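**Q** Take a look and give me a structure for this.
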Amino acid sequence: MTRNVEGLPAPNERRRLREAAELTLDEVAAAVGVAAATVRSWECGRTTPRGRKRDAYAGFLARLPELAGAADATGPPGRPDPADPADPADPLLVAVGPGAGAEGVAEAPDGPADAGGSADTTAAGPAGRPATRPGVRPVVDPAEAFDTLHDLAAPALARQAYLLTGCRALSLEAVDRAFTRAWDQWPEVATDPDPVGWVRTIVYDYALSPWHRFRRSHRRPDRPPADPADRILLDALLALPRIHRRTVLLYDGVGLDLPDTAAETEATTPATGHRILNAHADLAARVPELADVPVEKQSAALRERLAALRPPFSLDPRPAAEVRGGGERRTRQWTRATLGLTAMIAAATAYTAATAPTRYDPPLAPGGSVSGVPPLSGPQQLTERSRHLHDKLRADPQAGPARVAPRLD
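**A** You can find the predicted model right below:
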């Protein structure tokens, strides 16, 4: 998207202005009054600000060139001097390998949100404790960048997949498959404005695939949580349709705003709003804690309940090094299988070419029926004279012509 929309610069120009002023997504979001994920969507071109948010964002972008000039002289206001230690609130610098530009790094979005937190909060660990984000540090190795993304996003994504499926094995398998695919397509993921969202989409698609019901290992759900309230909430979530379950988890659990939720679920904003309202109504009818909550406060109450839900087992994804190694082994296996199949086809083709006939032999014409020939009926019956001659020939020991000469007696 390269054209201006509603008086605003193009999305790539919006990001360039922010980076020139050395501002983070959190700082822009605080100045405009929205979430960092919303600013990220505006810079990607997935959504467009409207109304008062558009006016505030346009005014902020108009002042960015002045802030960029001031940053060149004294540094941006409220930011530490470049010689000072890195600020932990700044986004992580992730290497993208060749093609990343002169610096060899690209800005990665904020860490993934837990099922009960907002999109610009830090990721939660397996036990629900918030994981502290490291400071700004240059990463030059793609494997190290992938490991950083995996450590930040995998625990929260495993928890979200569990809320979608209620199955521990399927949740961990979905996270493993998503990060394996991310490593296979790492240049694309590293340059994506929202790598966590890229992986999250794969996790949700795999976890909610309807084909899993044909697998014996995933037909029966795991044991429910120990807390009765958590058990009721999880059963209510699993009773929702798949698309409603995904929408309410993105909106209330992850903390995406309505346009971002609509974009990630590939639906219109009004349709997404109706899905959220229907999901809230179904959950309120099934969960006693949400029944007495006013409609305007159901989203906040549901977010707190999702954050407080504790699975009856740990959701620890595989280490990032094993995920990378497994993906590489799978790639090598597929490569060997492809080469083996190609060799078999080549050998079969060569054998066929060597044993094929070099000339054409026309087939024999099929036989036709012939009419006018009397059928073979076997030997005729002997007459009395023929029988007498037959007996004479058998009984006469003489040989030669005299044998058949008649006698006088």
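**Q** contacts, neighbours, all on C-alpha from now
**A** Fine.
**Q** Not counting its neighbours along the chain, what's nearest residue 252?
**A** Take residue 252 and drop its neighbours on the chain: the residue closest to it by CA to CA, 6 or more residues apart in numbering is residue 303, 5.2 Å away.
**Q** ok, that neighbour - contacts?
**A** Applying CA atoms under 8 Å, 6 or more residues apart in numbering, we find residue 303 in contact with 115, 116, 117, 252, 253.
**Q** most neighbours, which of these?
**A** Using other CA atoms under 10 Å as the neighbour test, the contacts of residue 303 are led by residue 115, with 31 neighbours.
**Q** to compare against the first, here's another:
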Amino acid sequence: MTQSTTSPLPPPKERRRLREAGSLTQTQVAARLGVRRATVRAWERGKSAPGGPQRDAYARLLAALAQPAEGQEPAQAAPAPPARSSPPALPSPPAVPSPPVLPSLTADQAFDALYAFCAPALVRQSYLLTGRRELAREAVERAFQLAWQRWPEVARDRDPAGWVRATAYEYALSPWHRFRPRYRSPEPPPADPADRALLSALLTLPPSYRRTLVLYDGVGLDLPETAAETEASTPAAAGRLTRARQVVAARVPELADPAALHRRLAELASTERLRSAQPTAVRTVGERRNVFWTRAAIAFTVTIIGATTLTLRTAPTHYEPPIAPAQAVRGVPVPPAMGPLSSAEVALRAKLRGEAGSGPERVFPTAR
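**A** Now for the predicted structure:
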């Protein structure tokens, strides 16, 4: 395709770098240009190039994103990676405006921005996975607490929101929750019969199928991204999605259309009053848990060192042969039975009885 000289475009890799530097996702760029997300992905990979008005609009957008990075004022640099947007949560907005250019953020500010952007949507998505309101909130808070403990790693990740989402989903779908007393009894279902039918259909799916359906039809990820997040191949993810849609359509026939299913998932997640804690409280709990486990690790290490030292001090320093096992003594004569006393023994006994029991007298042996 011959590119217009009036609207030059940077190389494909530079297009993606400018989009990420401007904290925009492919979905947001596609919404602003009026194209599909797959089209923007193809432009950034160099598989195709825009033309006509789309090319002019795309060139203007990239030029606007390049201006903050090429300016002379350091305070107008692109925002830090942790505040980067994630794929649209439930419900998916039709168009997202370009975020304002912010100065560099501290670790606390970047974490709070990521939490404020992702936490409400993640709580609703976790509710679709579990059907439990309290467990959904707990899963999101635990995921963000772990993210704060590993913040340098999460901040450098290309998709911090995806990192937290995967962690929250893993915690929410853990089979060990069934053994906790607080989660043994079922929670009250939604008040709307249609919502109850959809939630019941979701909970009948296996966890991997349920997660695939929520990621693809709820969050809006494409099939390769869904397969990567669920740790499955693309054909396996496609099979799970097809089977999950069939089960939901069999129980709720009006949701056989994927567009209707996407809309109903967004409505079901939005009707429930699901609130998340404040980011400051999440960071505080995460820091306390980090301090607790650090102290526990130190105490365990000290215990191991003390036990090792005691073993070294009390262990023998030379070889000690083992004690031989007991054996029966043979050849000992049998003791004779008691018989009558002889005349000499009778005389000795009478003499001993006649002597005083105490006093200066002593009995001395006499020579025979």
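**Q** coming back round to it: mind putting the contacts of residue 303 of the first structure into a markdown table with secondary structure and distance to residue 312 of the first structure?
**A** Below are those laid out as a markdown table (DSSP: H, G, I helix; E, B strand; the rest coil; distance: CA to CA, whole Å):
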| residue | secondary structure | distance to residue 312 of the first structure |
| --- | --- | --- |
| 115 | coil | 16 |
| 116 | coil | 18 |
| 117 | coil | 20 |
| 252 | helix | 22 |
| 253 | helix | 19 |
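**Q** quick revisit: measure the residue nearest to residue 252 of the first structure to residue 167 of the first structure for me?
**A** Taking CA to CA, to the nearest Å as the measure, residue 303 of the first structure falls 21 Å from residue 167 of the first structure.
**Q** same question, residue 72 of the first structure
**A** In terms of CA to CA, residue 72 of the first structure sits 53 Å off from residue 167 of the first structure.
**Q** out of these two, which sits in the more crowded spot?
**A** residue 167 (22 against 12).
**Q** contacting residues around the residue opposite the more buried one in the second structure once aligned?
**A** When the second structure is aligned by TM-score structural alignment, residue 167 of the first structure is paired with residue 132. Residue 132 of the second structure sits next to residue 187 when contact means CA under 8 Å, 6+ apart.
**Q** how near is residue 132 of the second structure to residue 11 of the second structure?
**A** Going from residue 132 of the second structure to residue 11 of the second structure by CA to CA gives 47 Å.
**Q** repeat for residue 257 of the second structure
**A** For residue 257 of the second structure, the distance to residue 11 of the second structure equals 38 Å [CA to CA].
**Q** got it, and residue 328 of the second structure?
**A** Between residue 328 of the second structure and residue 11 of the second structure the computed distance is 97 Å (CA to CA).
**Q** These two: who's more crowded?
**A** Just comparing residue 328 of the second structure and residue 11: by other CA under 10 Å the higher neighbour count belongs to residue 11, 12 against 4.
**Q** Quick one: the helices in the stretch 201-350 of the second structure, in order.
**A** Using DSSP state H, counting those that start in this stretch, the helices of the stretch 201-350 of the second structure run over residues 207-213, 223-229, 234-251, 258-271, 279-314, 343-354.
**Q** Could you say which one of the ones you listed comes nearest to residue 43 of the second structure?
**A** Among the helices of the stretch 201-350 of the second structure, helix 223-229 comes nearest to residue 43 of the second structure, with 17.2 Å by CA to CA.
**Q** Where in the first structure does the closest one fall?
**A** So helix 223-229 of the second structure is aligned with residues 258-264, judged by TM-score structural alignment.
**Q** Give the aligned range of stretch 166-174 of the second structure in the first structure.
**A** Under TM-score structural alignment, the match for stretch 166-174 of the second structure is residues 201-209.
**Q** Quick check: which element contains the residue most central in space within the first structure?
**A** Closest to where the C-alpha atoms of the first structure average out (CA atoms, centre = their mean) is residue 202, at 3.4 Å. Taking DSSP states H and E as the definition, one finds residue 202 of the first structure inside helix 195-207.
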